[in-house]
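# here are the coordinates; sequence isn't available:
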């Protein structure tokens, strides 16, 4: 039934509850697991429509390094958690993407049979945005979605 589980996570406490649940489920079902984290696009906050803006190579290199480091930290924690319960995981980082879109594309590309996702992540405005991303995944997914509170 659920032979391949996709677990999107941003490393938040709420996402971790989804990770823990999904890893236990994968262990019990003997399912394959793909863990996904998505990092934010480069922000243009504060830019006006008329402002000329060009990212320097150094600025982009630093931004990309920070994003990769953050993603690696999230993914490596899940890999350790998975090892503790005896589950092998494939790790995927998608950069500069909207979370819902990246989750749906990864589920399709990787052949996931189930998506297990936390109800929301982060705090404040980002919590609302990621909550809306979870709602979008629920509305658009071609496979079952299990939301963990």
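That came through fine. Everything quoted here is computed from the prediction, not taken from an experiment.

# going forward, measure contacts between C-alpha atoms and count neighbours the same way
Fine.

# now the strands: where do they sit in this protein?
Listed from the start of the chain, the chain has strands (DSSP state E) covering 4-8, 32-39, 89-95, 114-118, 145-148.

# buried stuff in the longest helix seen in the chain?
Among the segments of the chain that qualify as a helix by DSSP state H, the longest is helix 57-84. Judged by neighbour count (16 or more other Cα atoms under 10 Å), helix 57-84 contains these buried residues: 64, 67-68, 70-72, 74-75, 78-79, 82.

# this is the other structure I want to compare:
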């Protein structure tokens, strides 16, 4: 049914539940998996407040720090996939909003299912923080499995 599953994670405990669900499904189906984490764009206005030099996001330190953070999220996920005997590839999307990075990766990788989690926020909290999972569900051209 599904041969290539994209699993979106951000390192949170909640996203790790989605990872487990996605990997279990992949193991059951014999599907390949792409595990994606997205680093959102740097908020330049905060750079000055935090003491970073202007243009920090254009420098090599910026990319190295983002890659290091992504690897800290992706490596344990890849280790878990290997334990479950699921073929998995890591994907780090830099400087994109989560929903955009997930949707673009699903298209590029030919995913036929996206697995992700949702905090289930409502009301003002959702308005202020947004809902990346709702945006993925709304815009995706392939099925999306949302784990809560």
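Perfect, I can see it now. Nothing here was measured: the structure is a model prediction, and the numbers come from that model.

# quick one: TM-score?
The TM-score (TM-score structural alignment, normalised by the length of the second structure) is 0.85; 139 aligned residues with a Cα RMSD of 2.4 Å.

# for the buried residues of helix 57-84 of the first structure, give me TSV that also has distance to residue 103 of the first structure.
Conversion of those to TSV gives the following (distance: Cα to Cα, whole Å):
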residue	distance to residue 103 of the first structure
64	20
67	18
68	18
70	18
71	15
72	17
74	16
75	15
78	17
79	19
82	20
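
# turn the strands of the first structure into a markdown table, columns for distance to residue 105 of the first structure and mean neighbour count.
Converted to a markdown table, these look like this (distance: least, Cα to Cα, whole Å; neighbours: other Cα atoms under 10 Å):
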| stretch | distance to residue 105 of the first structure | mean neighbour count |
| --- | --- | --- |
| strand 4-8 | 11 | 26 |
| strand 32-39 | 11 | 22 |
| strand 89-95 | 10 | 17 |
| strand 114-118 | 12 | 25 |
| strand 145-148 | 14 | 17 |
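
# reformat those as TSV; add distance to residue 26 of the first structure.
Formatted as TSV, those follow (distance: least, Cα to Cα, whole Å):
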stretch	distance to residue 26 of the first structure
strand 4-8	7
strand 32-39	7
strand 89-95	10
strand 114-118	10
strand 145-148	13
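
# between the ones you listed, which gets nearest to residue 54 of the first structure?
Across these, the minimum distance to residue 54 of the first structure, taken as Cα to Cα, is reached by strand 89-95, at 19.2 Å.

# superposed on the second structure, what's the mean shift for that closest one?
When the second structure is superposed, strand 89-95 of the first structure averages 0.6 Å from its matched positions, counting by mean Cα distance after the TM-score superposition for the first structure.

# for whatever residue of the second structure lines up with residue 19 of the first structure, give its distance to residue 48 of the second structure.
Counting by TM-score structural alignment, residue 19 of the first structure lines up with residue 19 in the second structure. With distances defined as Cα to Cα, to the nearest Å, the gap from residue 19 of the second structure to residue 48 of the second structure amounts to 36 Å.

# how about residue 40 of the second structure?
Per Cα to Cα, residue 40 of the second structure is found 18 Å from residue 48 of the second structure.

# the two: who's more crowded?
Applying other Cα atoms under 10 Å to residue 40 of the second structure and residue 48 shows that residue 40 carries more neighbours, namely 16 against 12.

# am I right that residue 40 of the first structure is in contact with residue 95?
Yes: under the criterion of Cα atoms under 8 Å, residue 40 of the first structure lies in contact with residue 95, with a separation of 6.5 Å.

# what is in contact with these two at once?
residue 67 (Cα atoms under 8 Å, 6 or more residues apart in numbering).
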